[in-house]
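[1] this one's sequence-less:
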C-alpha cells in the first residue's frame, strides 16, 4: 500500500487529527487506542448522509498511517461556525437559523440500514459516567422510558462541527451518527451550547455566560418553530444527556453542569 503524504495539520480534536492531502482530500487520523467501532460508526454515518442527499464531506475509504487508523474525506472549503459573531446579533441569528434548519433536515432522513442506535450509545455513556449510582439509575430509567426512534441523528451537532461553505452548511464529525430520536439530538446540542467549551472568559465574565444561554434559547426556539417539536419531548432527554456527558474526558464543563443538576434537585 502506498504511504499517504500528509501535507499540513489543519485540525485537531480529542479523538483525531486532520491532515491535508493532495487532490482536495484530507485524512482524519484517529488517535491510537480509539475504539475501532467509533471509526466504523463515522464511516457508516457519512455514507448514509451522502445517500440521503445531505451536504457533507464525502468519505473515500479508510486508511492506516503508521499505527493509527483514519478515513480519507473530501476537503470542504469554508469557515467553521465555531466562533459565532456574538457582537453582531442579527448575523448570529441568521447563522443559528441555518444551523437549526440543517439539523432539522438531518432529522427528516430515515435511518434504515444504520447499525448504530442512539439509545445504545447513550446507555453506554451513562454507565461510564462519573456519578453516583442513584443518579445513574434515574438517568437510565428516563432513557429507557423514551421510545427508540428511527430518524437519522448526528449525535454531536454543535457549531464546531459545522462548516459554512459556498454550497451551504455542512456538518462534519459523524462519529456519533445513529438511528434515534431527534429530540435527543436536540437535547445534546442544547447542552453543548450551555455547558461545553468553558474557558477562563466564560468562567470569569458572567455576561458571556448570559450570551451563551441566550444563544441556546434562540437555537431551541428556531428548531421548535421549524419542526413543531415539543419542549416536553426534549425535556425527557435532558437528564440522560446530561449524565451521559459526565464521562471522563468530556469537553462539557463539569462544575457548571453539576451545579445545574443540583439546582434541579439531583445529587451527583
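    Happy to help now that I have it. Just so it is clear, the model here is predicted, and its values are computed rather than measured.

[2] Could you use CA atoms for every contact and neighbour count after this?
    OK.

[3] Show the contacting residues for the residue nearest to residue 44 when sequence neighbours are not counted.
    Setting aside the residues directly before and after it, residue 44 is nearest to residue 114 in space (Cα to Cα, 6 or more residues apart in numbering), at 7.1 Å. By Cα atoms under 8 Å, 6 or more residues apart in numbering, the contact set of residue 114 is 44, 45, 48, 178, 179.

[4] next, the one to line up against it:
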C-alpha cells in the first residue's frame, strides 16, 4: 500500500490519498488513543451497514506508528464551501440548509446496531474544561445537561457542515466523521447547526460584502433551517433551543472557533445558566 498526497487536515488527523485515487486514509496524530480510532471505525461501519449516506469504510491500518482508517474517497465540495460560495455571490443559502436538515433527519430515523456511545456522557467528556468557564459554571453546565430530555435515537454527534460532502459525480450528500456518533436526543445535532447560524463570526479574510450579506440574512437562514427540520421531524423549536447551552460549550471546547465567537457563546451560556438558576 502506498501513501499518496495529503488532501486535508483536521484537529486530530491528516487525510491522504491511499493506494490510488479511489481511497483515502484518515491518519490520526500519534497521541490519538487507539480506542478512539476503533470507536470511529465501528461507528462508521455501523452507519454504512445501515444504508446511511457515508463513505464506505474499508479497514483499520497502521502506518509508521500512526493509526489510520481507510475509506472510499468522495470527490466533491463540503457544504461549508457551498455556503461560502453563496455568501460571496450574495445569494440565499436555502438549498444547502434544506439539504442539511434532510440529511440529519434521515440519520435520526435510523437505529443501526453497533452505536453504543451515550450522548450525555460523551458531551460531558468533551465539555469538562471549556476555556473561559470557571469550575462552578462547568458544574452547573453538567447539571443542566442532566436535566435535558434523554432519548435513544442515532445522533451524528458532530453536525458541522464541514462534515457534509456533496459528491461531484451525482450530487448526493455524504456525511463523514462519525467519531462522536451516539444514542441520544436528535435535538442536539440540530442545535449545533443553529448555534453556528446564530453566533458564527466569519473568518477575517471573508469579503466585506459577504459579511454584510450574512448579517442581513442570518435570521432568515436560521428560520429556514430550523423550520425545515421541524417540518420533517415534528420536533418543536423550543425542544431544539433547550440544547443550545451544552452545544455552545462543545463549540468552545473544540478550540476551532474565533475568540469573538467563543466569547459570545460563553456569555449566552452564563445568561441561560443564570436564568435556569433563577427559575429553580
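    Arrived safely. Quick caveat, the model's predicted, so the values are computed rather than measured.

[5] all strands in the stretch 51-200 of structure 1, in order from the N-terminus.
    With strands called from DSSP state E, counting those that start in this stretch, the stretch 51-200 of structure 1 shows them at 59-65, 68-74, 78-80, 151-153, 162-165, 168-171, 178-180.

[6] Can I get those strands in JSON lines including mean neighbour count and distance to residue 192 of structure 1?
    Listed next are these as JSON lines, based on neighbours: other Cα atoms under 10 Å; distance: least, Cα to Cα, whole Å:
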{"stretch": "strand 59-65", "mean neighbour count": "16", "distance to residue 192 of structure 1": "26"}
{"stretch": "strand 68-74", "mean neighbour count": "20", "distance to residue 192 of structure 1": "26"}
{"stretch": "strand 78-80", "mean neighbour count": "15", "distance to residue 192 of structure 1": "16"}
{"stretch": "strand 151-153", "mean neighbour count": "27", "distance to residue 192 of structure 1": "16"}
{"stretch": "strand 162-165", "mean neighbour count": "19", "distance to residue 192 of structure 1": "14"}
{"stretch": "strand 168-171", "mean neighbour count": "20", "distance to residue 192 of structure 1": "16"}
{"stretch": "strand 178-180", "mean neighbour count": "27", "distance to residue 192 of structure 1": "18"}
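
[7] Determine which of the ones you listed approaches residue 14 of structure 1 most closely.
    strand 68-74 (14.3 Å; Cα to Cα).

[8] mean offset of the closest one relative to structure 2 (after superposition)
    If you overlay the two and look at strand 68-74 of structure 1, the average distance to its match in structure 2 is 0.6 Å (mean Cα distance after the TM-score superposition for structure 1).

[9] Tell me the counterpart residues of that strand in structure 2, please.
    Under the alignment (TM-score structural alignment), strand 68-74 of structure 1 falls on residues 66-72 in structure 2.

[10] Please say which position in structure 2 residue 218 of structure 1 maps to.
    Using TM-score structural alignment, residue 218 of structure 1 pairs with residue 224 in structure 2.

[11] okay, now its match: neighbour count?
    When neighbours are counted by other Cα atoms under 10 Å, residue 224 of structure 2 registers 18.

[12] dump the residue contacts of the residue nearest to it when sequence neighbours are not counted.
    Among residues not flanking residue 224 of structure 2 along the chain, residue 94 sits closest, at 6.9 Å (Cα to Cα, 6+ apart). By Cα under 8 Å, 6+ apart, the contact set of residue 94 of structure 2 is 221, 224, 225.

[13] Now do the host helix or strand of the first one: which elements does it pack against?
    Counting by DSSP states H and E, the element that carries residue 221 of structure 2 is helix 208-233. Under the contact criterion of 3 or more Cα pairs under 8 Å, 6 or more residues apart in numbering; DSSP states H and E, helix 208-233 of structure 2 touches helix 79-88, helix 94-108, helix 187-199, helix 237-241.

[14] Nearest to residue 201 of structure 1, out of the strands of the stretch 51-200 of structure 1?
    Nearest of those (Cα to Cα): strand 78-80, 20.6 Å.

[15] What mean distance separates the closest one from the matching residues in structure 2?
    Strand 78-80 of structure 1 sits 1.8 Å off on average (mean Cα distance after the TM-score superposition for structure 1).

[16] what comes into contact with that strand?
    Here strand 78-80 of structure 1 has contacts from 159, 160, 161, 162, 163, 164, 165, 166, using Cα under 8 Å, 6+ apart.
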